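Sequence first, predicted model second:
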Amino acid sequence: MHVISDWLYKCQVQKLVVVITSIDSSEILERWQFDIECDKTVKDDNVVRNKSPKVIQEEIRSVIRQITATVTFLPLLDTACAFDLLIYTDKDLKVPEKWEESGPQFVSNSEEVRLRSFTTTIHKVNSMVAYKKIDS
């Protein structure tokens, strides 16, 4: 996590994705995507941007509440699951040795729900979840 934190601080991450997969079938059940827009000029031009930590924390809490509320519409995952964390970064980064490249791991036959976004003085984060559509 310290590597990801450093990359976020240096504006080198464009997207974080959490992929939830069935252990039994290897089927991708959910894909939580967080698109990150970074204002790289913050460090370059020393322009002061004001947004209080209280406002930023409230926006993040709002996103967390919305994620928690997804239990009302996401299908129940009644199988053992595993998750993968995908990190989309600048191409010239040195990746830790134990990490590996993978494809985007999309959910087949999915529905998507956009979640709230939040901003800091440097980052804007848009989020969405794609989940396996239940055939009725």
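Perfect, thanks for sending it.

alpha carbons only for contacts and neighbour counts from here, please
Fine.

Might you report the residue contacts of the most centrally placed residue in the chain?
Closest residue to the average C-alpha location of the chain: F34 at 2.9 Å, with C-alpha atoms, centre = their mean. With contacts defined as C-alpha atoms under 8 Å, 6 or more residues apart in numbering, the neighbours of F34 are 15-17, 125-128.

this is the comparison structure:
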Amino acid sequence: MSSTESAPLRSSFTIRGSTTLITEFFDFSVNNILYQRGIYPMDDFKTVKKYGMNLLVTHDEDIKSYIRKFMKQVHVWLKAGKVSRFVLVIVNKNTGDVVEKWQFNINVNEEDQDASSLNQQHEISPEQIQSQIQAIIRQITSCVTFLPNLEVNEYTFNILVFTDVTTALPQNNEWVDSSDYKLNIEGEECVQLKSLKTNLHTVDTLVSYKTAN
């Protein structure tokens, strides 16, 4: 990830454009969550300009490599219409319990798939999309005001992708079937955040967390 501003948002008219935009949104959201929740030290992050905002992204090479490889495969599956959910979970290192869950539910807007029938005046503009993303990123940042405090160095994270049953795992041993992964949080509270809508996809965002005993 470069410290210079990324390419400007493009029209989401095509499936490729919409998929690229959403994958990039996931990337920046993951980085923002890891920073805001203190999963890694503040010194592991740097400021970049994106979506007309100053955002924090990790400069730790191991974490960058992990997220980059993950997003590359997510992009492939998303483009093929196989992804229904993208979930970042925060896990207690000692107990393995999930204490926090950031969920992005993905829906394909079927009525907009036929480009020839799309009414151009109803197309969502890049400026509107940027405004939506700004609102979600700000909400993620403001969530720290009500989420429980997490002790430094006591938590880690995992990323899960929910795909349809026909999806084959890549042959690189970097992915595992996590269908039995325990996502339930005892006594959880859930907060719905704003949605991101392109012409082809809608992403609904929510955070669930473990309340104090």
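Yep, that arrived. As the structure is a computational prediction, the values presented were derived from the model and not from experiment.

Can you give me the TM-score here?
Comparison of the two superposed chains (TM-score structural alignment, normalised by the length of the first structure) gives a TM-score of 0.89, and 135 aligned residues with a C-alpha RMSD of 1.7 Å.

before we move on, the earlier item: format the contacts of F34 of the first structure as CSV; extra columns: secondary structure, distance to Q105 of the first structure and neighbour count.
Below are the contacts of F34 of the first structure laid out as CSV (DSSP: H, G, I helix; E, B strand; the rest coil; distance: C-alpha to C-alpha, whole Å; neighbours: other C-alpha atoms under 10 Å):
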residue, secondary structure, distance to Q105 of the first structure, neighbour count
K15, strand, 14, 18
L16, strand, 13, 19
V17, strand, 9, 21
V125, strand, 20, 19
N126, strand, 19, 18
S127, strand, 17, 20
M128, strand, 15, 18
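
okay, the residues you listed in a markdown table with distance to L76 of the first structure next?
Formatted as a markdown table, the contacts of F34 of the first structure follow (distance: C-alpha to C-alpha, whole Å):
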| residue | distance to L76 of the first structure |
| --- | --- |
| K15 | 26 |
| L16 | 23 |
| V17 | 20 |
| V125 | 26 |
| N126 | 24 |
| S127 | 21 |
| M128 | 18 |
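
and stretch 7-21 of the first structure, which stretch of the second structure?
Aligned by TM-score structural alignment, stretch 7-21 of the first structure falls on residues 77-91 of the second structure.

Stretch 55-66 of the first structure too?
Against the second structure, stretch 55-66 of the first structure falls on residues 128-139 (TM-score structural alignment).

same question, stretch 110-127 of the first structure
Using TM-score structural alignment, stretch 110-127 of the first structure pairs with 188-205 in the second structure.
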